[in-house]
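Student: No sequence on hand, only this structure:
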C-alpha cells in the first residue's frame, strides 16, 4: 500500500479481513505503525458503520485537498459525549468548518479578510500586555504555578475579547460553557445547557453591537448585513470556541512536550530570537491537543469512488484523517523525527490543509510566538512539577504519551529556580 509499488490494482478492504480498527483503542505507537505499514485502513465508527482511517501525513494532505470529499454529513470516529447532537441546530450554518461549498465559500470569503497576517498584527499589543501581566502574576505567586488557568486561558480570552469586542469582565460567559462543551466527560444534557447559555450570551452581544458597536470583527460582520441572525450566532460561536479553546490546548500541550525532554526546551530557548521559525517546528512536532478531544475530529465523506494508496473508498464512505506526528515529507527531509527549531518548516498539518484550513492560523501563531518567547525569557529554568512543586524526573517523561488521556483542560504544573 506504499507509493511506488508498481502497477498493482486498487483493492477494497473489508473489516472481515482483519483490517478494521477502532480509534479509541489505538495507542500512539499503533498509529505510528499504521502510518508506515497501512496508511489507510478500515475503521469502525461508534454507531457501528465502517469507514476509513488515514494516519499518513502525506495521504492526509491528499484527502484535505480533494474536493470530492465533503464535511457533510457530520461524522466522528469517537464518542464525543453528545457534542455533535448539541451542535445540530440552525446556528450550524455559521460554522465554516462544518459546512461545504457554497455555504463554506460564502462564510470564508466574508471572514478571511479579518485574519490576514497584517490584520492579526493589530492584536500584538493586547497579547503582549496580557502575557506580561500573567507572567508577572506567576512570578509574584512563586513556584510552582499552574499554566492552563493562570496563563493560557487569560491570554486566549483577552485575544478573543479584542477580536470580537467582548469585555474581559464577561469572560466567564464564554469560558465556562466552552469547558463543558469540549470535555467529553460531560453528558449531553449538560452540553445542551452550556450551548444554550453560550448562544444566549452571543445573541445578546450581537443585539448590543447593533446599537453601539466598535472596531471589532463581529461589529463589521453585522454592519455588512450579509448574514442572518442564526448565522451570526454560529459565526460568533465558531470564532469564540475555536480561537479560545483550541489555542489553550496548543499552548499547554506545547509547553508540556518541550519540558518532557530538557534538550527540546534548551533547543527552543536557543532559537528564541527566531521564534516564528521555532514555533512552526513545534507545531510540526508536538501534539496540539490533549485528552480525548485529540480524536474528536470531523470525518470527510466521499462523493464518488476515490482511490487512495491503492484502496478504493466507496461513494458515501467516511474517512477520518488523523496524521501522526511529526508532520513532513520524508522525501524532502529525511530527518523528520529530530526536533530542530532552526528548521525551515514547510507544510505541517496542525492547521489542516485545503479549503478548510484554519482561518485563525495567523492569529494562533502570533499568540504562540509571544507567549512562548516571553515564557522562556522569564523562566529559563522552567520544569514540570508535581503537586509539591518538586521537579519531575525528565527520564520518566521522555516519550510517554499517557497525558494524552488527561481531561482536556487538565492542570499543568510547572516550577522554576
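Tutor: Thanks, I have it. These numbers come from a predicted model, not from an experiment.
Student: Could you use CA atoms for every contact and neighbour count after this?
Tutor: Fine.
Student: so what's the spatially most central residue of the chain closest to, chain neighbours aside?
Tutor: Centre of the chain computed as the mean C-alpha position; nearest residue by C-alpha atoms, centre = their mean is residue 246, 4.8 Å away. Using C-alpha to C-alpha, 6 or more residues apart in numbering and skipping residues adjacent in sequence, the residue nearest residue 246 is residue 289, 7.4 Å away.
Student: Just after the helix or strand that contains residue 250, pick out the following helix or strand.
Tutor: Following DSSP states H and E, one finds residue 250 within helix 247-259. Next in sequence after helix 247-259, counting helices and strands by DSSP H and E, comes helix 262-270.
Student: and the angle for that following helix with helix 247-259?
Tutor: 110 degrees (axes from the mean of the first three to the mean of the last three C-alpha atoms, to 10 degrees).
Student: so what does helix 262-270 touch, helix or strand wise?
Tutor: Judged by 3 or more C-alpha pairs under 8 Å, 6 or more residues apart in numbering; DSSP states H and E, the packing partners of helix 262-270 are helix 247-259.
Student: packing partners for the helix it packs on?
Tutor: helix 153-164, helix 262-270, strand 383-384.
Student: Distance from the following helix or strand past the last one to the middle of the chain?
Tutor: Translated: strand 383-384. The helix or strand immediately downstream of strand 383-384 is strand 413-415, counting by DSSP H and E. From the chain centre to the centre of strand 413-415 is a distance of 23 Å (C-alpha atoms, centre = their mean, to the nearest Å).
Student: Show me what counts as buried in strand 413-415.
Tutor: Residues of strand 413-415 classed as buried by neighbour count (16 or more other C-alpha atoms under 10 Å): 413-415.
Student: ok, now which ones touch the closest residue to residue 50 other than its chain neighbours?
Tutor: Using C-alpha to C-alpha, 6+ apart and skipping residues adjacent in sequence, the residue nearest residue 50 is residue 44, 4.6 Å away. Contacts of residue 44 were listed using C-alpha atoms under 8 Å, 6 or more residues apart in numbering, and they are 20-23, 50-52, 77.
Student: this is the comparison structure:
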C-alpha cells in the first residue's frame, strides 16, 4: 500500500487533466484515459492550477467512491479539484453535501419521478413531431443542432419549469458561457448573474400569477420560509441549464454516432419494439457520455481503496466516460452495440448525487431516437465528418453544429 504525501509536491510528471481526444476518434475517451485505466484504478493528474489530484478510471472504484459519504461535492471545501477558477456560485444543490443537498433536491424532485415523467410522453412526442414537420417544410441542408437538437429539450424544460421559450436565445447564450471551459471567471460570473436575475424576476411574476409549473411550486417554498428567493432562482438556473444542454448534445452527438454506424442506425430505425429503442438510448449514453470533465469530489477523511490511500483534503476526479468503457464490465467497450444491456452505465453518475433529471432525459431521447430516423429515413451528413466542429472547449461534449440533409 502506498501513502500519499503533499499532492501539490508529488509526481510533477503527472499528465494534465482534462486530456485531449485522439484526432479522428471523436466518440472515444482520450487515449491518456485509456492508458491510465490499463495501468491502475487510481492515478495522479495535474490540474489547470498546477495541483495534482486523484483520477479514478475503473468502473468498480468509480461507483464505490461516488457512493462513499466520506467524499464531498462541496466546491468551497479546500482541496476541491475545480475545473476552472471559482466564479462565486455553487450552481445550487449539486455542489452541496447532505443534509442541505438532500433537502433542496427533494423540493424539486417530484416532477422528475418516473411516473410523472411518463405522463409527459404525449407532450414530448408533440414537440418532437412539430420540430420534424418544420424540418420537412424548410430548406436543406439544415443544422440539426440549431433546428432540432437544441429546441426540443429547451421546449420541454421550459414547459416543465414555466419559463417562456421566447427567451431561449438569452438563456442558451448564457448557459454556453457558464459551461465553457476557457471562459474567464468574470465572464462566467456575469452569465450566472444574468440568469439568476432573470429567474429571480420570473419567480416574482409567478407569485403574482402562479401556474401549474415547477417555478410556481418553488415560490410556495419561498413564501413558506423553506428557501430564499435567491436560492430558488439558483435552483431554477441549475434545472434550466441541465435540462437543455446535456440532452441537446446527446441528440446531436448520438445522431452522428449512428450515422457513423449505419448497421446500428438501421436496427434502431426499423425497430417496432419499444424495448429496442430504450436499449439504444442506454447504449448511446454509455458509449458517448457527454459529461467529459469528470465528476469532482474532495475527501473528508482518509479512504483506502485499490491499494491507495486518498488523504483527507485531497481531490478526486471520476471521469465517467472511461468508466463506461471498462472492459471488465462491458465487453468490447469501444464498439457501439444497441442490442447490449448497457443499463449499468454511469453516465448519470452514481450515489446520492446521480442526475435528478435522468428519467426525463431518457424519455426525450427515446422519443427522439424512436421518431427522427423513421420520419427522415434518408438522413445523412451534408458535410465531411472531419469538418464537423466538436465541443472540446466545455464541460459538456457534443458538436457545435451538425449539417444534415435527407
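Tutor: Sure thing, it's come through. Note that the structure is predicted; figures quoted are calculated from it, not measured.
Student: What's the TM-score once they're superposed?
Tutor: TM-score of the superposed chains, computed with TM-score structural alignment, normalised by the length of the second structure, equals 0.86; 385 aligned residues with a C-alpha RMSD of 2.6 Å.
Student: Against the second structure, what's the mean shift for the helix holding residue 250 of the first structure, could you check?
Tutor: Superposed on the second structure, helix 247-259 of the first structure shows a mean distance to its aligned partners of 1.6 Å (mean C-alpha distance after the TM-score superposition for the first structure).
Student: That helix versus helix 153-164: what angle between them?
Tutor: 140 degrees.
Student: what does helix 247-259 of the first structure rub up against?
Tutor: Against helix 247-259 of the first structure from outside (C-alpha under 8 Å, 6+ apart): 147-148, 152-153, 156, 264-265, 268, 282-283, 286-290, 364, 368, 382-384, 394, 408-409, 412.
Student: Which members of those residues are classed as buried?
Tutor: Buried, going by 16+ other C-alpha under 10 Å: 147-148, 152-153, 156, 264-265, 268, 282-283, 286-290, 364, 368, 382-384, 408-409, 412, out of these.
Student: Could you count how many residues lie near the counterpart of residue 60 of the second structure in the first structure?
Tutor: Here residue 60 of the second structure is matched to residue 58 in the first structure, going by TM-score structural alignment. Neighbours of residue 58 of the first structure under the rule other C-alpha atoms under 10 Å: 18.
Student: Quick check, residue 58 of the first structure in contact with residue 330.
Tutor: No: here residue 58 of the first structure does not reach residue 330: they are 9.2 Å apart, not a contact under C-alpha atoms under 8 Å.
Student: Show me what residue 103 of the second structure aligns to in the first structure.
Tutor: Under TM-score structural alignment, residue 103 of the second structure pairs with residue 106 in the first structure.
Student: show me the contacts for the closest residue to residue 314 of the first structure other than its chain neighbours.
Tutor: In this structure, residue 314 of the first structure finds its nearest non-sequential neighbour in residue 305, 4.4 Å apart by C-alpha to C-alpha, 6+ apart. Going by C-alpha under 8 Å, 6+ apart, residue 305 of the first structure touches 312-315.
Student: what's the closest of those residues to residue 140 of the first structure?
Tutor: Using C-alpha to C-alpha, residue 313 is the member of these that lies nearest residue 140 of the first structure, at 56.8 Å.
Student: right, and the closest one touches residue 307 too?
Tutor: Yes: counting by C-alpha under 8 Å, residue 313 of the first structure does reach residue 307; the two are 6.1 Å apart.
Student: The two: who's more crowded?
Tutor: Using other C-alpha under 10 Å, the more surrounded residue of residue 313 of the first structure and residue 307 is residue 313, with 24 against 13.
Student: ok, that one to residue 302 of the first structure distance?
Tutor: Plainly put, residue 313 of the first structure is 7 Å away from residue 302 of the first structure if you go by C-alpha to C-alpha, to the nearest Å.
Student: now swap in residue 60 of the first structure and tell me
Tutor: With C-alpha to C-alpha as the criterion, residue 60 of the first structure and residue 302 of the first structure are 14 Å apart.
Student: do the same with residue 368 of the first structure
Tutor: Taken as C-alpha to C-alpha, the span from residue 368 of the first structure to residue 302 of the first structure is 35 Å.
Student: Just say helix, strand or coil for the corresponding residue of the second structure for residue 347 of the first structure.
Tutor: Aligned against the second structure by TM-score structural alignment, residue 347 of the first structure finds its counterpart in residue 344. Assigned by DSSP: H, G, I helix; E, B strand; the rest coil, the conformation of residue 344 of the second structure is coil.
Student: Do a quick rundown of the strands in the stretch 201-350 of the first structure.
Tutor: For the stretch 201-350 of the first structure, strands defined by DSSP state E, counting those that start in this stretch occupy the ranges 300-302, 306-308, 311-313, 318-321.
Student: next SSE after the last one?
Tutor: Looking back up the chat, that one is strand 318-321 of the first structure. helix 361-378.
Student: Now that following helix: buried residues?
Tutor: In helix 361-378 of the first structure, counting by 16+ other C-alpha under 10 Å, buried: 361-376.
Student: again with stretch 11-24 of the second structure
Tutor: Those would be 14-19, 21, for stretch 11-24 of the second structure by 16+ other C-alpha under 10 Å.
Student: same deal with stretch 48-57 of the second structure?
Tutor: So for stretch 48-57 of the second structure, counting by 16+ other C-alpha under 10 Å, buried means 51-57.
Student: Tell me which residue of the second structure lines up with residue 216 of the first structure.
Tutor: Under TM-score structural alignment, residue 216 of the first structure pairs with residue 213 in the second structure.
Student: how close does that match get to residue 341 of the second structure?
Tutor: 35 Å.
Student: same check, this time on residue 324 of the second structure
Tutor: 12 Å.
Student: what about the two, which has more around it?
Tutor: residue 324 (27 against 13).
Student: Tell me which residue of the first structure lines up with the more buried one.
Tutor: With TM-score structural alignment defining the correspondence, residue 324 of the second structure maps onto residue 327 in the first structure.
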